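> Sequence plus predicted model, see below.
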Amino acid sequence: MTDIRTFTEELLRFDTTDGDEADAQTWVRERLNELGFETYEWTADAERLAEHPSFPDDPGDIEVANRPSVAGVLEFGDADAGPTLVLNGHVDVVPVERNLWTSDPFEPTWVGEEGEDLRARGAADMKSGLAACVFAALALREGEADEESDGLNGRVVVESVAGEEEGGIGAAAATLDNPYPFERDAALVAEPTDLRAVTATEGTVMKRLHLTGRSAHAATRWVGESVLPHFETVRHAFEALEAERSESVTHPLYGEFPIPWPICFGTVHAGSWSSTVPAELVAEIRIGVAPGETVDEVEAQYEARLAEVVADSEWLSEHPPTFERFTIQFEPAETDPDEPVVAALQDGMRETGLDETEPQGATYGADSRHYVAAGIPTVVFGPGTIEQAHFPDETVHWPDVEQARTTIAATARRYLSEGSSK
């Protein structure tokens, strides 16, 4: 039988960037079948996703073709008499800058002083977490999690979804149109959390800023109007608003972050030629949204701040910038720490030697928001650190993957045990 280490290595060898998940998902479904899961598969409907606030309004802008999501189900005892717990992971990964890597990003490499760190794209975000979910479910079935596993009623569903990095294509589809012939009671998303329980995730609004100046020859640049000073004025105004929001918008799970609701100018493109005054600038901006806020509310704050900058500038008043949404939006999400799935995770953490069980907040978004929006209480917990996600030479500490497998198995046992009389 395939073990967790081999499963993870094989999964990491698939290049699942840019919507290319199909081969990996076929492999995952075959492995799940071999391991005794009842399997399901679904593909998102772009028309349905276009109605969802996370996605563009034009279905043509949502890539869903040949991007299946798959799941495996294990049933325990009288499955209908107990709860259903979803263990969710995504199979897609972000692109790589190969020149920044010291090894092939799609050939898993064991590194570190004792060879306990696994390097590959997706090692932390989040194929190792997905593997931990698969083998946690198997451990529960095989009675490895605890001798009290016998007599459980309920189901464990392990999901391998597509397109999380593009807004949660597979997870959103699964919550809009349930792919299973049963309801789901709770979920655990195995994103990298440093083995801590995350119950709140931040939202984001993605905006594109377009500024217009006036071009001129570099030799007479004073007759032109460079967009760069105007951009700097906007940037400083937005960063001032970020600082104000850090003080005025508070949340008990976000006090540890120096910038709880960050803004990031991810791309800036200006000018057309080194000898010409830059007359066009396009910047793509990610803006953080706190749990309890909405994307629309925070977007309106930044639009109002931009309007103030424009009003103070004769040039911008005469040549108003555009500031429009693009790509995907992430609503924030939060699960009540008193939910049974949170308590089950905390109990599972203590049982398996993890002492820091207090709920945490995260400054990133995750597929958990789709389940929360569908009324499915969800906690985020997994191996690895977010600091390795999207990073060159991305690694995960392998003992943490084994720990996650054990803890998730204990969590599932406790959740099914507590809910078997539902």
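Perfect, thanks for sending it.
> Going by C-alpha atoms from here, please, whenever you check contacts or count neighbours.
Will do.
> Identify the residue nearest the geometric centre of this protein.
A366 (3.2 Å; Cα atoms, centre = their mean).
> neighbours around the residue nearest to that residue when sequence neighbours are not counted, how many?
Once flanking residues are discounted, A366 sits nearest to T201: 6.9 Å by Cα to Cα, 6 or more residues apart in numbering. Neighbourhood size, T201 [other Cα atoms under 10 Å]: 28.
> The residue nearest to the centre of the chain belongs to a strand?
No - A366 sits outside any strand when classified using DSSP: H, G, I helix; E, B strand; the rest coil, being coil.
> Use this one as the comparison:
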Amino acid sequence: MSLRQTIDLLEQLIAMPTVSADSNMVMIAELAHRLEDAGARTDVMLAPCGTKANLWASIGPEAPGGLLLSGHTDVVPVEDQDWTSDPFEMREADSRLYGRGTCDMKGFIAAAVVMAGKVKPQKPVHFAFTYDEEVGCIGARALVPELQARGLQPAMAVIGEPTGMRVIEGHKGCCEYTTHFTGLEGHGSDPGRGVNAAEYAVRYVIRLMELRCDLMARAPATSRFEPPWTTINIGRVSGGVAHNVIAGKAEVEWEMRPVVQDDARFVKQSIEAFVENEMLPMMRTIYPQADIRTETIGEIAGLQPMEVNTARDVLAGLLGTNSAELVPFGTEAGLFQEMGMDVVVCGPGHIAQAHKPDEFVEIDQMKACLAMLEPLMTGA
């Protein structure tokens, strides 16, 4: 019965195309309605834009501690992907549920909401459904200070990202930046009379690649991550308007995934020193208004493996496993860990299916999730 209800709710959620660029309000309203019917106390927290919101809800006794079940409501776009069916119309076939968000991560949300109406928790069970995780964990970053201001701190949290129902106790952080270069345009026949923003963007990228090598040498001896060091990736380089024009504007989009926060500080301080001490003086010798500005898209803390982690131990017991793993992808988990919660990532589906055409979650994965949630929520 719970499985069928979960599949039906998931079908409704998939039909709500909550791509990060668009509103999630219809989905938030539906989830709030469902949870209120289950007896939950709900609070819709509007984003500054007014078109998106986080949902915070609680069932069980009003007391300190308890359990947090968290998931993001937004999904990635489907443009330029070769889907064999409508991505926003869930399709059931071959013991799988197809549709954008089935795996990442509306399947977990549907299971948690349905189970809210089935259990009688001994301790508080909280639900946090956020906006804009896919573009920098923006909703969760807004939620955390709100919870702190209200004195709300569950003892442990489960972030239901797709892990194949494996218990995940750690992942790297994710820091994303766009660096903007402003130079001086001119005729390509005399490059020395201008400041070529594209050339300086290339120098900047070369310095980041040098730092990438430094980071490999800084890998902690005990690191369990793969690769074990902090990584830097150059995602996009653009600039200029034509072959024969000195480029006046350029951009570099890049990211790093720190193993430890000291690595993030090392990279930022090193690249800032390079810009201030070498690049800008060269540029401004020719054009005083030349500039290099780095825009922070998002800086998300990693989930650090902890020696003591009640959430890990509880889920391992429920799932019959003796180990917890690490993953390379990022989640909102580190934000809740920084609040002082014991946190794990565990949910139905596999990350290999996320963000791709014909995204799917296996029905067996949904069954396993429901089987885990019932005792977890009852005994929280």
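Structure's in. What do you need? Just so we're clear, the structure is a prediction, and the values are computed from it rather than from any experiment.
> before we move on, the earlier item: the residue nearest to A366 of structure 1 maps to what in structure 2?
Aligned against structure 2 by TM-score structural alignment, T201 of structure 1 finds its counterpart in H171.
> these two touch, right, that match and E332?
No - between H171 of structure 2 and E332 there is no contact under Cα atoms under 8 Å: 10.4 Å.
> Let me see the ranges of the helices in the stretch 1-150 of structure 1.
4-12, 22-34, 46-50, 128-141 (DSSP state H, counting those that start in this stretch).
> Quick check: buried residues in the shortest one?
Okay, so that is helix 46-50 of structure 1. For helix 46-50 of structure 1, a neighbour-count test (16 or more other Cα atoms under 10 Å) marks A46, L49, A50 as buried.
> Same check on the first one?
For helix 4-12 of structure 1, the neighbour count (16+ other Cα under 10 Å) marks I4, F7, T8, E9, E10, L11, L12 as buried.
> in structure 2, what residues pair with that helix?
Aligned using TM-score structural alignment, helix 4-12 of structure 1 spans residues 6-14 in structure 2.
> Tell me roughly how far that stretch lies from structure 1 on average.
In the superposition with structure 1, the average deviation recorded for stretch 6-14 of structure 2 is 0.8 Å (mean Cα distance after the TM-score superposition for structure 1).
> who touches that stretch?
27, 88-90, 99-102, 106-107, 110-111, 114 (Cα atoms under 8 Å, 6 or more residues apart in numbering).
> circling back to that earlier point, quick one: closest of the helices of the stretch 1-150 of structure 1 to F182 of structure 1.
Smallest distance to F182 of structure 1 across these (Cα to Cα): 18.0 Å, for helix 128-141.
> That closest one to helix 4-12, inter-axis angle?
Per axes from the mean of the first three to the mean of the last three Cα atoms, to 10 degrees, the angle that helix 128-141 of structure 1 makes with helix 4-12 is 140 degrees.
> Please name every helix or strand in contact with helix 128-141 of structure 1.
Contacts defined by 3 or more Cα pairs under 8 Å, 6 or more residues apart in numbering; DSSP states H and E place helix 128-141 of structure 1 against helix 4-12, strand 69-76, strand 84-90, strand 154-161, helix 398-419.
> which bit of structure 2 covers the fourth one?
The aligned range for strand 154-161 of structure 1 in structure 2 is 123-130, by TM-score structural alignment.
> quick one: the strands in the stretch 251-380 of structure 2?
Secondary structure of the stretch 251-380 of structure 2 (DSSP state E, counting those that start in this stretch): strands at 291-300, 325-327, 342-345, 360-362.
> Deepest in the core, which of these is it.
Mean neighbour count (mean count of other Cα atoms under 10 Å) peaks for strand 342-345 among those, with a mean of 29.
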